[in-house]
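Engineer: Sharing a model that was predicted from the sequence below.
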Amino acid sequence: MSSVRGPVAWFRDPWRRPRILAGITVFYLVWSLLPVLIAVMFSFNDGRSRTNWQGFSFRWYWGDPTRSVWHDASLHTALLQTLKLGVIATVITVPLGVLFAIGVDRWRGRLPSGANVLMLISFVIPEVLLAVALLFVMTNLALPIGLGTSAQVVGLVTYQVAYPAVLVRARLATIGKQYEEAATDLGASPLGSLWRVTMPMLMPAIFASTVLVFADVIDDFVLVRYLSAGSSTEPVSVKIYNTARAAPTPALNALATLLLLAALAAVVVGYLVYRRMTRGDATGADRGLAAFAGEA
């Protein structure tokens, strides 16, 4: 009997090797990563061109005495501003999101339901709309916060707080209430059962949300551009945008590569810590990277 080939064979045996889907996946990965790899490659170009390869060199990282990332003060400022915004916004956002998730999970009524809906709106509201609204608030109201780092942090926290809230709420739904109830039956106070039982079980989701928020903040462009107060508060994304329109050098590629390495380092460290936290947990460690990606 001749074997059936093509789509009909897949429908009859859906568990056979999906060659077409695998090919589409490989094509997507190559198409997505190729521009990034090209940009990284030209950060090591020996010449000033960003399109013609002229030899391998670290000139634009530290070799050029005036325009390399190591020697250009404006590039220093942009990189430090990006990392500063990432750390400050993450440190503020994650605890707020965790507290919000726990509060909404335990509070019943129309008010918490409405707060939950408003929090979820941040997933669908255009970032540019939020940036313009915050710009009007900062410039038209008599607030102690002016444009610059403070305004950028407020905007980033406002936009990012939904991520840890959603991740922690999902983890709470998975855990259930039986562990806290058991701790309470054994004599623990409600606050003690929350702190000593629930919080340790929430740590994988908390840490995954920390990595997600940090990686997203250092890559943000719209909010930080609208709320910046000049070149001294421009992060890497805005610096690249403003400089790319006027005779750029591969130093911009080097700067973007350093930012990419920072984001990758955050993800790798997050994955390793997640593995350590979920060691012995069949729902976490056994699935490895897939579980971490699911949390984040």
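Structural biologist: The structure has been received and is ready for your questions.

Engineer: Please make it C-alpha for all contacts and neighbour counts, starting now.
Structural biologist: Noted.

Engineer: Quick one: the helices in the chain, in order.
Structural biologist: Secondary structure of the chain by DSSP state H: the helices cover 7-12, 19-42, 73-106, 110-121, 127-140, 149-160, 162-175, 178-185, 190-193, 199-217, 222-226, 236-243, 251-277, 289-295.

Engineer: Need the contact partners of the fifth one.
Structural biologist: This means helix 127-140. The contact list for helix 127-140 (CA atoms under 8 Å, 6 or more residues apart in numbering) reads I145, G146, L147, A151, G155, Y159, V222, L223, Y226, L227.

Engineer: and which of those is nearest to D64?
Structural biologist: Using CA to CA, V222 comes nearest to D64 of the contacts of helix 127-140, at 30.9 Å.

Engineer: ok, now which ones touch L85?
Structural biologist: L85 sits next to T149, Q152, V153, V217, I218 when contact means CA under 8 Å, 6+ apart.

Engineer: Could you give the number of residues near the last one?
Structural biologist: The tally of other residues near I218 (other CA atoms under 10 Å) stands at 25.

Engineer: cool, K84 as well?
Structural biologist: K84, neighbours per other CA under 10 Å, totals 16.

Engineer: Could you report the separation of it from Q152?
Structural biologist: 11 Å (CA to CA, to the nearest Å).

Engineer: do T51 as well
Structural biologist: Distance, T51 to Q152, using CA to CA: 34 Å.

Engineer: So for these two, which residue has more residues nearby?
Structural biologist: Between T51 and Q152, counted using other CA under 10 Å, Q152 has the larger neighbour count: 26 against 12.

Engineer: And the more buried one, how close does it get to L75?
Structural biologist: The value you get for Q152 to L75, if CA to CA is used, is 19 Å.

Engineer: quick one: which of the contacts of L85 is nearest to S57?
Structural biologist: Distances from S57 to the contacts of L85, taken by CA to CA, are shortest for I218, at 26.6 Å.

Engineer: Next up, the contacts around that closest one.
Structural biologist: Contact analysis of I218 by CA under 8 Å, 6+ apart lists T82, L83, L85, G86, L259, A263.

Engineer: Could you dump the residues you listed into a markdown table with distance to T233 added?
Structural biologist: Formatted as a markdown table, the contacts of I218 follow (distance: CA to CA, whole Å):
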| residue | distance to T233 |
| --- | --- |
| T82 | 9 |
| L83 | 12 |
| L85 | 10 |
| G86 | 13 |
| L259 | 16 |
| A263 | 20 |
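
Engineer: Sort out which of the residues you listed are buried, if you could.
Structural biologist: Applying 16 or more other CA atoms under 10 Å to the contacts of I218, the neighbour count classes T82, L83, L85, G86, L259, A263 as buried.

Engineer: and the comparison structure, right after this:
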Amino acid sequence: MFLPVGIAVVFSFNGGRSRSVWQGFSLRWWTEEPNASLLHDETLHLALRNSLVLAVLTMLIATPLGVALAVGLARWKARVAKGANWLMLVPLVTPEIVMGASLLLVFSNLYTGVPLGRPAQLLGHVTFSMSYVVVVSRGRLLSIGKDYEEAARDLGASQIQALRMVLLPLLAPAIFASFVIVFAMSIDDFVISSFLSSGAGSETVPVRIYSAVRTSSTPALNALATFLVFSSLLALTLGATVMSLYRRRQGGGESGDSVLSEFASLEL
């Protein structure tokens, strides 16, 4: 599973154009090649910028909405809540190509006010990302229970105060995990980004890599893939670090390994 990723990382530092024969260590495809390196290729810059902006916006929109929806479904006692919980699992089991084609039909025929490109891509990414946030947050809510909120209410806290000062801090691990999951899912998405793209101006990194491999592939794509791999690892490390600092501040005193293990379990 890790072999193709390892090969892409290693050959991003290859001195020649070959992607199978090692020709010496070099930063040629990172910075040195005037027109084809990651630093100088404007098409790669545009794709990377599109992917990062789309992933950050999706993360900032889908995570708060998903957490709010999870809290509402967990605290809502009506029978409709059970059906809504099952409904949130539909995007997780729906083939992505079906969702991409469906969203394309919706934005092309029903909601024509949403143009294809970044607006449609953003709505599409938020649509499928929210389910992951709801599942992760609801799992955390079930493990917390209602005792802390009820104790806060008994001590005179309002419902909003109990939510802000008690429930949200307890949900912090799930929220951090949701941020990382949504970011990783969005920046890695190919199908929905491809269906809802309006052309080269809205190409994301996966779409750009696919197009370049079929036409004019260069080793700079390895450098771009390596950059994304290390970005995802950095996001995971930052998330685990923030959680560890939060736990120490709260007096938990857990080690980085235990925090990372819980973070990974929440992500799964």
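Structural biologist: Thanks, I have it. Computed from a prediction, not measured in an experiment: that's the story for all the values here.

Engineer: Superposed, what's their TM-score?
Structural biologist: Scored against TM-score structural alignment, normalised by the length of structure 2, the superposed chains reach a TM-score of 0.95; 265 aligned residues with a CA RMSD of 1.5 Å.

Engineer: re earlier: which member of the contacts of helix 127-140 of structure 1 is positioned nearest L99 of structure 1?
Structural biologist: Taking the contacts of helix 127-140 of structure 1 together and measuring to L99 of structure 1 by CA to CA, the closest member is Y159, at 16.1 Å.

Engineer: Excluding residues flanking it in the chain, which one is nearest the residue nearest in space to the middle of structure 2?
Structural biologist: With distances taken as CA atoms, centre = their mean, F183 lies nearest the centre of structure 2, 2.1 Å away. Nearest residue to F183 of structure 2 in three dimensions, chain neighbours excluded: A55, at 5.2 Å (CA to CA, 6 or more residues apart in numbering).

Engineer: contacting residues for the alignment partner in structure 1 of the one you found?
Structural biologist: When structure 1 is aligned by TM-score structural alignment, the residue opposite A55 of structure 2 is G86. Shown in contact with G86 of structure 1 (CA under 8 Å, 6+ apart): F214, A215, V217, I218.

Engineer: isn't the second one right up against A263?
Structural biologist: Yes. Using CA atoms under 8 Å, A215 of structure 1 is in contact with A263, at 5.3 Å.

Engineer: hmm, back to that, quick one: which of the contacts of L85 of structure 1 is nearest T278 of structure 1?
Structural biologist: Closest to T278 of structure 1, out of all of the contacts of L85 of structure 1 and judged by CA to CA, is V217, at 25.8 Å.

Engineer: hang on, the earlier thing: for the helices of structure 1, give me CSV that also has distance to W60 of structure 1.
Structural biologist: Shown next, in CSV, are the helices of structure 1 (distance: least, CA to CA, whole Å):
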stretch, distance to W60 of structure 1
helix 7-12, 51
helix 19-42, 10
helix 73-106, 11
helix 110-121, 42
helix 127-140, 33
helix 149-160, 28
helix 162-175, 36
helix 178-185, 55
helix 190-193, 54
helix 199-217, 24
helix 222-226, 25
helix 236-243, 14
helix 251-277, 5
helix 289-295, 34
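
Engineer: With respect to T283 of structure 1, which of those helices lies nearest?
Structural biologist: For T283 of structure 1, the closest of the helices of structure 1 is helix 289-295, at 7.7 Å, according to CA to CA.

Engineer: That closest one vs structure 2 - mean distance after superposition?
Structural biologist: On superposition with structure 2, the mean distance recorded for helix 289-295 of structure 1 (mean CA distance after the TM-score superposition for structure 1) is 1.4 Å.

Engineer: Quick check: the residue nearest to F183 of structure 2 vs A174 of structure 2, distance?
Structural biologist: 18 Å.

Engineer: can you check R19 of structure 2 too?
Structural biologist: Separation of R19 of structure 2 from A174 of structure 2 (CA to CA) stands at 40 Å.

Engineer: Please apply the same query to G251 of structure 2.
Structural biologist: In this structure, G251 of structure 2 lies at 19 Å from A174 of structure 2, with CA to CA as the measure.

Engineer: and stretch 225-238 of structure 2, which stretch of structure 1?
Structural biologist: Counting by TM-score structural alignment, stretch 225-238 of structure 2 pairs with residues 256-269 of structure 1.

Engineer: so how much does the matching stretch differ from structure 2 once superposed?
Structural biologist: When structure 2 is superposed, stretch 256-269 of structure 1 averages 0.8 Å from its matched positions, counting by mean CA distance after the TM-score superposition for structure 1.

Engineer: got the contact list for that stretch?
Structural biologist: Residues from elsewhere that reach stretch 256-269 of structure 1, judged by CA under 8 Å, 6+ apart: A39, V40, S43, L79, V211, F214, A215, I218, V236, I240.

Engineer: What residues of it count as buried?
Structural biologist: A256, T257, L258, L259, L260, A262, A263, A266, V267.

Engineer: Which of the contacts of I218 of structure 1 are conserved in structure 2?
Structural biologist: Contacts conserved in structure 2 for the contacts of I218 of structure 1, using both residues aligned by TM-score structural alignment, their matches' CA atoms under 8 Å: T82, L83, L85, G86.

Engineer: Now do the nearest residue in space to T58 of structure 2 that is not next to it in sequence against L142 of structure 2, distance only.
Structural biologist: Leaving aside its sequence neighbours, T58 of structure 2 sits nearest to V126 (CA to CA, 6+ apart; 5.5 Å). Separation of V126 of structure 2 from L142 of structure 2 (CA to CA): 24 Å.

Engineer: same check, this time on L224 of structure 2
Structural biologist: Distance from L224 of structure 2 to L142 of structure 2, counting by CA to CA: 40 Å.

Engineer: Closest one of the kept ones among the contacts of I218 of structure 1 to S189 of structure 1?
Structural biologist: Nearest to S189 of structure 1, judged by CA to CA, of these is G86 at 36.0 Å.

Engineer: who's more crowded, G251 and A174 of structure 2?
Structural biologist: Using other CA under 10 Å, the more surrounded residue of G251 of structure 2 and A174 is A174, with 27 against 9.
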